[in-house]
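Chemist: my questions concern the predicted model and sequence given below.
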Amino acid sequence: MNVLLLGSGGREHALAWKLAASPMLKKLYATPGNPGIAREAELVALDVADHSSVAAFCREKEIGLVVVGPEAPLVAGLADDLRAAGIRVFGPSRAAAQLEGSKGFTKDLCARYAIPTAAYGRFDRLEPARAYVEKTGAPIVIKADGLAAGKGVTVAMTMAEALAALEACFDGSFGSAGAEVVVEEFLTGEEASFFCLCDGTTALPFGTAQDHKRVGEGDTGPNTGGMGAYSPAPVMSPAMVEATMREIIEPTMRGMAEMGMPFSGVLFAGLMMTAEGPKLIEYNVRFGDPECQVLMMRLKDDLLVLLNAAVDGQLGHMSVRWSDEAALTVVMAAKGYPGTPEKGSPIGGVDEASGEHVEIFHAGTAVKDGALVANGGRVLNVTATGATVGAAQERAYRAVDRIDWPQGFCRRDIGWRAVERETAK
């Protein structure tokens, strides 16, 4: 089977690496890709916003499956247009992608189907939002309603932070994504990421992870797209997974079907483990980044078989096998991130840092004059496995230290919660 993979980040490199290992795969194409993905796939130049040209390429190359990595093409309805052209695609419809494309849509779904989540208000003007925040008090969470590349959420610990975040949204800091704002109750607990493969009817649990959103060690500083992750998430006990499926995932699947927008693809639930049980923070409609990297390292089954089963409505007959080992990824970012990152700095030692139990996934890289250079904010995902999270962490940082990139930085405490649990045993 020929497969087309859309995307250019570390998530897509991890997907390409796993898809390339499938005996079902005949040829893998990717657009736009990156230098790491180029080792697994033939890179092609396509305008993903031009859905008809993507469909024409798929017909020309006899593409049997399109795998959409990032969220923006899904929210733009690419999956609908490809399906209308008779092309099989892994990813939700435009309507179903509202679960990520509009935080307000998801909050209203939770209210309608009694899905546990934080109390909230939705606003399209500053003054009512400001009044709600002043009445509720801090800490409080301010979210741009639309897609903001992981940067549209502010966990405001003070009123000043909350009001500044509101003003940033309505002043256009996040473009159209901030034209509407969701204001949420601050939840106390431990966060976790929970994934399911979905075929419109069945949701098949597909692993747990925890990521680190804040840019600084000790979970300080502004939110980012993610500075590292590990899997499995110790807080997601079998009882927590069962409760999440029963109280959150299954009502969502039923509700989306009832509303005429059955969900097919990856359903990524960002959860808070509270004293009352799991509560939904947000949904994403694609694999997380960098959570995908650690999931792919642990997945024992053929990813392409599983994705085809989701597209064909056959997940009820499938199961997923995972390595007993833990996986951990450290994001190496360019100085300036999550603000304006410095681009163009040379990176050495990447191949030397790779090895047994260690994969380095490219996120924001390019090749210039034959040399690897930084070309984005999050640049490399140094990913390792080990018998414990602590062992995986040690391997990952050993690999980080082999990479020669003075203009890069990373957090040195990825996995700290799990390592503390392990050392306390």
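Modeler: Good, I have the coordinates.

Chemist: contacts and neighbour counts: CA atoms only from here.
Modeler: Will do.

Chemist: for Gly77, give me its contacts.
Modeler: By Cα atoms under 8 Å, 6 or more residues apart in numbering, the contact set of Gly77 is Ser93, Arg94, Ala95.

Chemist: one more pass at 10 Å, please.
Modeler: Ala49, His51, Gly91, Pro92, Ser93, Arg94, Ala95, Ala96, Ala97 (Cα atoms under 10 Å, 6 or more residues apart in numbering).

Chemist: wait, which of those residues is closest to Glu71?
Modeler: Nearest to Glu71 out of the contacts of Gly77 is Ala97 (Cα to Cα; 8.0 Å).

Chemist: wait, that closest one touches Gly146, no?
Modeler: No: using Cα atoms under 10 Å, Ala97 makes no contact with Gly146, being 11.3 Å away.

Chemist: looking at the two, which is more packed in?
Modeler: More crowded of Ala97 and Gly146, by other Cα atoms under 10 Å: Ala97, with 28 against 24.

Chemist: how about the more buried one: what's its closest non-neighbour residue?
Modeler: Once flanking residues are discounted, Ala97 sits nearest to Val75: 5.3 Å by Cα to Cα, 6 or more residues apart in numbering.

Chemist: second one coming, line it up with the first:
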Amino acid sequence: MIVLLLGSGGREHALAAALARSSALTKLIAAPGNPGVAEHAELRDVAVDDIDGVVALAKAETVDLVVVGPEVPLVLGVVDRLAEAGIRAFGPTAAAARLEGSKAFTKELCAAHDLPTAGFRHAKSLDEARAALGAFGAPVVVKADGLAAGKGVTVATTIEEAHAAVEAIFADAGAEAVIEEFMTGEEASLFALCDGETALLFGDAQDHKRAYDGDEGPNTGGMGAYSPAPVLTPEIAERAMAEIVRPTIAAMKAAGTPFTGFLYAGLMIEGGAPRLVEYNVRFGDPEAQVVLPRLKDDLLELLLAAVDGRLEDKAPAFSPDAALTVVMAAKGYPGAYAKGSEIRGLPQAQAREGVTVFHAGTARDGERLLANGGRVLAVTATGADVREAQARAYAAVDMIDWPEGFCRRDIGWRAVARLEE
């Protein structure tokens, strides 16, 4: 099969590596890809939001399946456009992608179907948002309604911080916001592979959103992750599937907008009970970099089964080993940062046992590897448990020579602490 993979980040490198292991794959093309993805695929210079360009590329290459990595093309309707051209694609339609594209849509679906989540108000004006803040008080969660690349959320500990957040959102014309009750507990991420009717558990993880050690600093797209997530016991994971994910899939089908693709449920766990924080309609980043290395089955075969509505008799298998990834980011991220600094030492780091370095924001200049983004590398290691995976990952990090980069030194601290209890 000829497969086209859309995207250019660490998630797409992890997807490319997993797809490349498939016996059914004859050719993998990636648009636009990155130097890491290029180890597995032929790259094409087409942007993910160039929907016309994606369709033209898929036609020109006689692609059998398009795998969509990031959320932007999904929300823009790339799957719909490909279907019109007679090309199969893995991912939700634009209508189904509203589960991520509109936080208000998802919260209202939860309210309509009694799915466990935080209390909320949908504010369409600054006055409505201020009134909602008055009702909730602080702490409170303020979210921009649309896509925000993982950074459109403010967990406000004071009412002044909350007012500043809503004022920033409504500075843009046409903006909307969701004001939510602050939930306590432990966050975890659960992934489901869906075919429009069936939803299968597809691994779990915990990530670290804050930029600095000790969960300090601004929110980011994710500074590291590990899988499996100890807080998501098999019983809690099944409860989340039964009470949240499967009812969502049933509701989307009943509405005439069936969901096919990866559904990523961000969960808050307290007292053994899961509540939905929010949905993403694609694999997480950096969660893909720890879940996919543990997958024992053929990823391409599973994606085809989802697209064709054949998941009912499938059961994805994962290694019992743990995986942990440390994100190396450019200094200044998630604020302003410089591009173009050289990265050395990757071959030595990747030669270590159990280690894979996924490229997230890199570029080639001849033989030189350069930083070309905020989150630049995801240094992933597997091990018998999370403590071994952590030790291997940081040993590899320490072999990478990149003075212009930084990373957190405590990824996996919560899971390691559990082992030591």
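Modeler: In hand now; what should we look at? What you see is a predicted model, and the numbers here were worked out from it, not measured in a lab.

Chemist: where does the TM-score land?
Modeler: The TM-score (TM-score structural alignment, normalised by the length of structure 2) is 0.98; 420 aligned residues with a Cα RMSD of 1.1 Å.

Chemist: could you check stretch 251-268 of structure 1 and say which residues are buried?
Modeler: 251-256, 261-268 (16 or more other Cα atoms under 10 Å).

Chemist: please narrow these to those residing in helices.
Modeler: Counting by DSSP state H, the part of these found in helices is Pro251, Thr252, Met253, Arg254, Gly255, Met256.

Chemist: how about the strands of the stretch 1-150 of structure 2, start to end?
Modeler: Listed in chain order, the strands of the stretch 1-150 of structure 2 (DSSP state E, counting those that start in this stretch) span 2-7, 27-32, 42-43, 65-68, 89-90, 120-123, 140-144.

Chemist: tell me the most buried of the ones you listed?
Modeler: Ranked by mean neighbour count, the strands of the stretch 1-150 of structure 2 are led by strand 89-90 with a mean of 26 (mean count of other Cα atoms under 10 Å).

Chemist: run the chain-centre distance for that one.
Modeler: When distances are taken as Cα atoms, centre = their mean, to the nearest Å, strand 89-90 of structure 2 is centred 17 Å away from the chain's centroid.

Chemist: so how much does it differ from structure 1 once superposed?
Modeler: Its aligned residues in structure 1 lie a mean 0.2 Å from strand 89-90 of structure 2 after superposition (mean Cα distance after the TM-score superposition for structure 1).

Chemist: so Ala229 of structure 2 touches Asp207, yeah?
Modeler: Yes: judged on Cα under 10 Å, Ala229 of structure 2 makes contact with Asp207 at a distance of 9.2 Å.

Chemist: of the two, which one has the most company?
Modeler: Using other Cα under 10 Å, the more surrounded residue of Ala229 of structure 2 and Asp207 is Asp207, with 26 against 22.

Chemist: now for that one: which residues touch it?
Modeler: 187-189, 221-227, 229, 284-287, 290, 324-326, 411-412.

Chemist: how about it, what's its match in structure 1?
Modeler: Following TM-score structural alignment, the counterpart assigned to Asp207 of structure 2 within structure 1 is Asp211.

Chemist: now its match: how far from Pro35 of structure 1?
Modeler: Using Cα to Cα, to the nearest Å, one obtains 25 Å as the distance from Asp211 of structure 1 to Pro35 of structure 1.

Chemist: how about Ser193 of structure 1?
Modeler: Taking Cα to Cα, one finds Ser193 of structure 1 at 28 Å from Pro35 of structure 1.

Chemist: so what's Gly266 of structure 2 closest to, chain neighbours aside?
Modeler: Nearest residue to Gly266 of structure 2, sequence neighbours excluded (Cα to Cα, 6+ apart): Ser189, at 4.7 Å.

Chemist: helix or strand: which one has the aligned partner of that neighbour in structure 1?
Modeler: By TM-score structural alignment, Ser189 of structure 2 lines up with Ser193 in structure 1. Assigned by DSSP states H and E, Ser193 of structure 1 belongs to strand 190-199.

Chemist: and that strand, how far out from the chain middle?
Modeler: Strand 190-199 of structure 1 sits 10 Å away from the centroid of its parent chain (Cα atoms, centre = their mean).

Chemist: alright, that wraps it up for me.
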